[in-house]
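Q: Sequence and predicted model, in that order:
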Amino acid sequence: MDSKYVILHSSEILPPSRGDIGRARRAEVFPLEAAQPIVKLEYAELTKRESNDLRRDPRTLAIAKPMPMKLIAPVGSLDAPTATKSWGIDAVRASESPFDGTGVTVAVLDTGIDPNHPAFKGMKLVQKNFTTEIDNDIHGHGTHCAGTIFGQDVNGVRIGIARKIKCALIGKVLGKEGGSSDTIAKAIQWAVQEGANVISMSLGIDFPGYVDWLVHDQGMNINPATSQALEEYRANVNLFTELVRVVAAHGAFGQSAIIVAASGNESNRPKYEIAVSPPAAATGIVAVGALNKSGKGFNVAEFSNNQVNIAAPGVNIISAKAGTSGLISMSGTSMATPHAAGIAALWAQRQLKLTGRINNVSLMAQLIASGTFDSLVPGSEEDDVGTGIIQAPLK
């Protein structure tokens, strides 16, 4: 029986067993001309033999069955916050920075956006819908995340890190039923091709959901289902790792992008800690952990997964509420990630000012190196917070 695969490869590959079947059954092609040979992301229905042949082909960078993706859902929310500024703005020193995101393009791959919210007034929002839902955000998650990155002040309350970003790419990749890893891969390619400098993703692989599908929909026993899910999990981590390498290759040709992603909310500290989940677990993606504030400094949020690269404010974050003209407070590594994307935009603007271009390698290095332990509670562990809480450039 044939199965759907997502294939990342260099140059033209055809399954040797059935001649021209690769061309005949290909769903979509996204050429990436940043490096030679040309790298392509393709989708195809393949037999087991064909997929095995492709795995052995040295031109195949990654091959994986799509896995379900889900929101890294907020762990709590609160309507009608009364603060005059989201506390994360000061915590990452965005309020002290001379940079505001001018000239930088950010992509948000999430549940879409409410383009009519006053937080986005006057902005150019390039929307692309990868789901079967309506184009705009009906869940509120993507709108909240976008507001933290580049939202304008709402009723005198500052919510956005990089408030002078004028163009944002909004990829709606998750709907009521979630999404899939092949859709996320496709959306990353779209964002890069549209000129994104920073890509923000607050989503993760739904491993339990995939196991449940194998058991209940495919009739597998739990043990082989778990084993197969683990193999596809590994294959998808490799897919995103290789895809990020291809994205990074664009930097040498004038188009750069870095990807920041939420580490996940599966931990329950101090009882147990869970490692960062894909796609944030892929090499080359900046995994973001969440911080809370306390009387002794900022500390890791009880839900935040570990093995992160950096940390950012992620508890009781005020931002735009979809479907209204107001605000809402949410908590999660989903809320920490847009802080990182916004700070990355400030560092990218600084690069533009100093050099006239954005280099993705140095941008990622600057973002991670900006982290500091100075404002964290004593005894914070690198495994939980990476290099520490990210900081905006001050000069």
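A: Arrived safely, thanks for sending.
Q: make it CA atoms for all contacts and neighbour counts henceforth
A: Will do.
Q: helices or strands up against the helix ranked longest in the chain?
A: Across the chain, the longest stretch assigned as helix under DSSP state H is helix 222-249. When contacts are defined as 3 or more Cα pairs under 8 Å, 6 or more residues apart in numbering; DSSP states H and E, helix 222-249 sits against strand 3-10, strand 60-64, helix 181-193, helix 207-216.
Q: wait, which of the ones you listed is closest to His339?
A: The closest of the helices and strands packed on helix 222-249 to His339 is helix 181-193. By Cα to Cα, the value is 19.0 Å.
Q: Helix, strand, or coil at Glu45?
A: Three-state assignment for Glu45 (DSSP: H, G, I helix; E, B strand; the rest coil): strand.
Q: Leaving out sequence neighbours, find the closest residue to it.
A: Once flanking residues are discounted, Glu45 sits nearest to Lys4: 4.4 Å by Cα to Cα, 6 or more residues apart in numbering.
Q: count of neighbours near the one you found?
A: By other Cα atoms under 10 Å, 16 other residues sit near Lys4.
Q: still on that earlier bit, show me how far the longest helix of the chain is from its chain's centre.
A: 16 Å (Cα atoms, centre = their mean, to the nearest Å).
Q: Next SSE downstream of that helix?
A: Per DSSP states H and E, the first helix or strand lying C-terminal to helix 222-249 is strand 258-262.
Q: Give me the helices and strands touching that next one, please.
A: Using 3+ Cα pairs under 8 Å, 6+ apart: strand 258-262 touches strand 198-201, strand 203-205, strand 286-294, helix 333-355, helix 360-369.
Q: So which elements touch the last one?
A: Of the remaining helices and strands, those touching helix 360-369 by 3+ Cα pairs under 8 Å, 6+ apart are strand 258-262, helix 333-355.
Q: which of these sits most buried?
A: Of these, the one with the most neighbours on average (mean count of other Cα atoms under 10 Å) is strand 258-262, at a mean of 30.
Q: Dump the helices and strands packed on helix 360-369 into a markdown table; add distance to Pro115 as well.
A: Conversion of those to a markdown table gives the following (distance: least, Cα to Cα, whole Å):
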| stretch | distance to Pro115 |
| --- | --- |
| strand 258-262 | 23 |
| helix 333-355 | 17 |
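Q: Run a quick neighbour tally on Arg234.
A: Counted by other Cα under 10 Å, the residues lying close to Arg234 total 14.
Q: Could you do the one 5 residues further on as well?
A: By the measure other Cα under 10 Å, the count of residues near Leu239 is 25.
Q: put this beside the first:
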Amino acid sequence: MVSTPSPVKNSQTQLDLREVLRHFTSNSSHPNRLRWHPALNKEDGAGMRVALLDSGISGTDSQLQSAQIQARDFTGSGGVFDPTGHGTKNARLLVAQGIDGFWGLVPASVLLVGKVLGTGVPHRGAEALAKGIRWAVYEKADVIIMPLGRIRGTTVVTKAVRLAIKAGCVVLAAAGNRGAETLLFPARLSDVIAVSAADINGQPLNWCCQMPQVNCYAPGLEIGVRGKSTSGSSVATVLAGGVETLYLASGVRRSLIDN
């Protein structure tokens, strides 16, 4: 368990994600920081459905073997396998089942993994993402997490996001890692919670988006387990999505961006 003042400095340390978030909440003074409420300590995501739209998922990852996962490929790659490991790492943060003592934030939730990255063609990538969003709505996702983004917006994705919002889904997307003054799509769409990354003490990372439209800053520096860490607005978006799921389960507030 991590209990030091700077718990994510050593990526070899076995992270307790809840401890990281409590530390973040208590040490950050940024008004848009992700907040942890004591009522969340007793929540595990039971009864919630969370969609992760990413690069796929490994079917052999030991930390995910007993998790409730439904996966579908929208890239035409022939399967939900994860060629980059990005989606698998993010899935662990959400539903890891306690192997080696590491638990995801919402281990009792149903995780809907949509493989939407990896088409290699921009217009096909947009269509894959839109299909993934529509699938998440059809599968009655409570929260849709998109740890991804691009410079150019597309009509097909915008329409899918609007459909999700109308259906009552909470939608989060990565604000981006392309500098402080660049906000990516679809995070810049209205009603999407745009998430950027900060260090464990709440200082925004200088290479991540810091535009006024950023709704939430979450931990995003060297987050990981088994000596493998990741940084940036993608991992911050996943953690924020996990906390949002806990808030919805607890009924403490309507959304993590509510005061």
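A: Arrived safely. Given the structure is predicted, the values throughout are model-derived calculations rather than measurements.
Q: Between the helices and strands packed on strand 258-262 of the first structure, which one is closest to Ser10 of the first structure.
A: Of all these, helix 360-369 sits nearest to Ser10 of the first structure, with 21.7 Å by Cα to Cα.
Q: Quick check: which element contains the aligned partner of Val106 of the first structure in the second structure?
A: Alignment note (TM-score structural alignment): Val106 of the first structure maps to Val50 of the second structure. Element membership for Val50 of the second structure, per DSSP H and E: strand 49-54.
Q: how much does that strand stray from the first structure?
A: Compared with the first structure after fitting, strand 49-54 of the second structure deviates on average by 0.5 Å (mean Cα distance after the TM-score superposition for the first structure).
Q: And that strand, what does it pack against?
A: Packing contacts for strand 49-54 of the second structure, counted by 3+ Cα pairs under 8 Å, 6+ apart, involve helix 86-95, strand 110-115, helix 122-138, strand 143-146.
Q: Arg162 of the second structure is nearest to which of these?
A: Closest of these to Arg162 of the second structure is helix 122-138, at 9.9 Å (criterion: Cα to Cα).
Q: Distance from the closest one to the middle of the chain?
A: 17 Å.
Q: other SSEs contacting it?
A: Counting by 3+ Cα pairs under 8 Å, 6+ apart, helix 122-138 of the second structure packs on strand 49-54, strand 110-115, helix 155-166.
Q: With distance to Gly104 of the second structure added, can I get the ones you listed in CSV?
A: Converted to CSV, those look like this (distance: least, Cα to Cα, whole Å):
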stretch, distance to Gly104 of the second structure
strand 49-54, 13
strand 110-115, 11
helix 155-166, 25
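Q: Tell me which of those lies nearest to Gly79 of the second structure.
A: Distance to Gly79 of the second structure, taken as Cα to Cα, is lowest for strand 110-115 among those, at 8.6 Å.
Q: Helix or strand next in line after the strand holding Val50 of the second structure, which one?
A: strand 68-73.
Q: Would you mind getting the angle between that next one and strand 110-115?
A: Put simply, strand 68-73 of the second structure runs at 20 degrees to strand 110-115, going by axes from the mean of the first three to the mean of the last three Cα atoms, to 10 degrees.
Q: once the two are aligned, what's the mean deviation for strand 68-73 of the second structure against the first structure?
A: Superposing on the first structure places strand 68-73 of the second structure at an average distance of 1.1 Å from its equivalents, by mean Cα distance after the TM-score superposition for the first structure.
Q: Just want the angle from that strand to strand 49-54.
A: For strand 68-73 of the second structure against strand 49-54, the angle by the same axes, to 10 degrees is 40 degrees.
Q: May I see the buried residues of strand 68-73 of the second structure?
A: Neighbour counts over strand 68-73 of the second structure (16 or more other Cα atoms under 10 Å) mark Ile69, Ala71, Arg72, Asp73 as buried.
Q: Spatially, what comes nearest to the third one if we skip its sequence neighbours?
A: So the one you mean is Arg72 of the second structure. Gly114 (5.2 Å).
Q: Ok, the first one next?
A: In space, Ile69 of the second structure comes closest to Leu111 once its chain neighbours are excluded; the distance is 4.8 Å by Cα to Cα, 6+ apart.
Q: Could you check which residue of the first structure pairs with that neighbour?
A: Using TM-score structural alignment, Leu111 of the second structure sits opposite Ala168 in the first structure.
Q: ok, its match touching Leu125?
A: Yes: if you go by Cα atoms under 8 Å, Ala168 of the first structure and Leu125 touch, sitting 5.1 Å apart.
Q: Tell me the counterpart of Val171 of the second structure in the first structure.
A: In the first structure, Val171 of the second structure lands on Ile259 (TM-score structural alignment).
Q: That match: what's it in contact with?
A: Taking Cα atoms under 8 Å, 6 or more residues apart in numbering as the criterion, Ile259 of the first structure is in contact with Val198, Ile199, Ser200, Met201, Val244, Gly284, Ile285, Val286.
Q: Tell me which residue of the second structure matches up with the last one.
A: Superposed on the second structure with TM-score structural alignment, Val286 of the first structure falls opposite Ile193.
Q: Repeat that for the third one.
A: The pairwise alignment with the second structure assigns Ser200 of the first structure to Ile145, based on TM-score structural alignment.
Q: What count of nearby residues applies to that match?
A: 25.
Q: wait, Ala180 of the second structure sits on Cys209?
A: Yes: under the criterion of Cα under 8 Å, Ala180 of the second structure makes contact with Cys209 at 4.1 Å.
Q: of those two, who's got more company?
A: Neighbour totals were compared for Ala180 of the second structure and Cys209, and Cys209 leads with 28 against 17 (other Cα under 10 Å).
Q: mind checking what the more buried one lines up with in the first structure?
A: Structural correspondence for Cys209 of the second structure with respect to the first structure (TM-score structural alignment): Asn305.
Q: wait, that match sits on Ala280?
A: No: using Cα under 8 Å, Asn305 of the first structure makes no contact with Ala280, being 10.7 Å away.
Q: Return every residue with contacts to both of those two.
A: Common neighbours of Asn305 of the first structure and Ala280 are listed as Ser263 (criterion: Cα under 8 Å, 6+ apart).
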